[in-house]
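Enquirer: Prediction below, plus the sequence it came from.
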Amino acid sequence: MTATAPRPVLVIGVSGSGKSTVGALLAERLHRPFVDSDSLHPAANIEKMATGQPLTDEDRLPWLRVIGARVAEGVNAGEPPVVACSALRRDYRDVLRDYAPDLFLVHLAGERSLVAERVAARSHEYMPPSLLDSQYAALEPLGADEGGVVLDIGAPPADLVERATEAITAEEGGRR
């Protein structure tokens, strides 16, 4: 048996679910580069969200393509990244899989009340609490055919990183 290359990891969930925190810790744990997709939004998207308007599919598609290209670059360089990205809908994840078919998804899921508490307690550059309802409305759970794991955000970030690492390791071990 030959070992296969590590899969790129996409940490997904609604705003306030802990994607950036868990993603950065997971990247450190796996010794991989970390990409926070928020930093890849075009200015027009940021301005729109800052005024409380949810993005449309037309707004998201160019952004998703930039993220996908960044993931593919990492994979091609032998450094598959860990990426924090909402990727709430299946078709958004499919766009990313067009660039990196082997994505491993870590879905950070939790009760709306807990997420609302977190969002209210933080200051985000352009993601006001008023957009949380639109995020939950768009959220589609992982399909059975999407490689990944769903983790409850009620656990501390260190525990989520441990569980994600175990799931990734088990998945990669099964592909050898």
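Expert: Nice, thanks for sending it over.
Enquirer: When you work out contacts or count neighbours from here on, use the C-alpha atoms and nothing else.
Expert: OK.
Enquirer: hang on, Val35 is in a helix, isn't it?
Expert: No. Checked against DSSP: H, G, I helix; E, B strand; the rest coil, Val35 lies outside a helix; its state is strand.
Enquirer: what's the nearest residue to Gly143 if we skip its chain neighbours?
Expert: Among residues not flanking Gly143 along the chain, Arg90 sits closest, at 7.9 Å (CA to CA, 6 or more residues apart in numbering).
Enquirer: shouldn't Leu96 be in contact with Trp63?
Expert: No. Using CA atoms under 8 Å, Leu96 is not in contact with Trp63, being 10.3 Å away.
Enquirer: Quick check: what element follows the biggest helix by length in the chain along the chain?
Expert: Determined from DSSP state H, the single longest helix within the chain is helix 57-76. Going down the chain from helix 57-76, the next helix or strand is strand 82-84, by DSSP states H and E.
Enquirer: Comparison target, given below:
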Amino acid sequence: MAGVEAPCGLIVMGVSGSGKSTIAEALGQRLGWRFEDGDSFHPASNVAKMRTGHPLTDEDRWPWLNAIADEIGRVCGRGEHIIIACSALKHTYRDVLLRGRDDVRFVFLKGTKELIAERLAHRKGHFMPPGLLTSQFDTLEPPEAGEHVITVSIDETVEAIVDGIVRQLKLGGAKR
């Protein structure tokens, strides 16, 4: 990759329905990096709780966040790259995910509640019911500049969003 040194990991974050998995997977394909959906790290008890329409508590989230942080550590320790889709809604969650690392960046997918609610209404086969969107926005603490974050609007095509992220990372691979 041309440009500056690449981070070893990217965490594509935002509320449910913001397009984390779609964007993270497309970004992984563009950069040739491994993609993992953070949802796959949830214990079964978390998935069951969300399926029944109950929001997760911080206590529910700690094992999940630590499992993701462990995976980032393993991959980065091998000198490889990973992109993980993970809501990472609070500053404290992002701190757990980073574990003090400065070689992991966040990509915040920012969108309006109305746009995301519309997307959720058409999504099929996901355990997160649309009714929990309000709790997601209530929990969200948007990342600040000091959190190694790239913020992008979700009000564009997947390709345009990925192009914007790659340009901001200065890694090359953005379509012109």
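Expert: Sure thing, it's come through. This one's a predicted model, so the numbers in the text were calculated from it and none came from an experiment.
Enquirer: Could you tell me the TM-score of the two chains?
Expert: The TM-score (TM-score structural alignment, normalised by the length of the first structure) is 0.91; 168 aligned residues with a CA RMSD of 1.4 Å.
Enquirer: More neighbours: which of Leu96 and Trp63 of the first structure?
Expert: The residue with more neighbours, out of Leu96 of the first structure and Trp63, is Leu96; 25 against 17, by other CA atoms under 10 Å.
Enquirer: neighbouring contacts of stretch 139-148 of the second structure?
Expert: Defining contact as CA atoms under 8 Å, 6 or more residues apart in numbering, one finds that stretch 139-148 of the second structure is touched by 14-15, 89-91, 102, 104-106, 108, 149.
Enquirer: Go again with 6 Å.
Expert: Identification of contacts with stretch 139-148 of the second structure by CA atoms under 6 Å, 6 or more residues apart in numbering yields 89-90, 105.
Enquirer: next one: stretch 118-131 of the first structure
Expert: 16, 49-50.
Enquirer: End to end on that stretch, go ahead and measure it.
Expert: Stretch 118-131 of the first structure has an end-to-end distance of 13 Å (criterion: CA to CA, to the nearest Å).
Enquirer: Now the buried members of the contacts of stretch 139-148 of the second structure.
Expert: Taking 16 or more other CA atoms under 10 Å as the criterion, what is buried in the contacts of stretch 139-148 of the second structure is 89, 105.
Enquirer: where along the second structure do the strands fall?
Expert: 9-13, 34-37, 82-85, 104-110, 149-153 (DSSP state E).
Enquirer: The fourth one vs the first structure, mean deviation?
Expert: It stands for strand 104-110 of the second structure. Comparison of strand 104-110 of the second structure with the first structure after fitting gives an average deviation of 0.7 Å (mean CA distance after the TM-score superposition for the first structure).
Enquirer: What's the end-to-end length of stretch 15-23 of the first structure?
Expert: End-to-end distance for stretch 15-23 of the first structure: 13 Å, by CA to CA.
Enquirer: Return the distance of it from the chain's centre.
Expert: The chain centre lies 8 Å from the centre of stretch 15-23 of the first structure; the measure is CA atoms, centre = their mean, to the nearest Å.
Enquirer: Also stretch 65-80 of the first structure?
Expert: On the basis of CA atoms, centre = their mean, stretch 65-80 of the first structure sits 14 Å off its chain's mean C-alpha point.
Enquirer: Over to stretch 29-36 of the first structure?
Expert: Distance, centroid of stretch 29-36 of the first structure to centroid of chain: 12 Å (CA atoms, centre = their mean).
Enquirer: Stretch 167-175 of the first structure now?
Expert: Its chain's average C-alpha position is 19 Å from that of stretch 167-175 of the first structure, according to CA atoms, centre = their mean.
Enquirer: What are the buried residues along that stretch?
Expert: Going by neighbour count (16+ other CA under 10 Å), the buried part of stretch 167-175 of the first structure is 167-168, 171-172.
Enquirer: Just send those back as a markdown table, with distance to Pro156 of the first structure too.
Expert: Shown next, in a markdown table, are these (distance: CA to CA, whole Å):
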| residue | distance to Pro156 of the first structure |
| --- | --- |
| Ala167 | 17 |
| Ile168 | 18 |
| Glu171 | 23 |
| Glu172 | 24 |
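Enquirer: quick check, nearest of those residues to Ser37 of the first structure?
Expert: Checking these against Ser37 of the first structure by CA to CA gives Ile168 as the nearest, at 20.6 Å.
Enquirer: State the distance from that closest one to Ala50 of the first structure.
Expert: With CA to CA as the criterion, Ile168 of the first structure and Ala50 of the first structure are 35 Å apart.
Enquirer: Then Thr56 of the first structure?
Expert: In this view, Thr56 of the first structure and Ala50 of the first structure are 14 Å apart by CA to CA.
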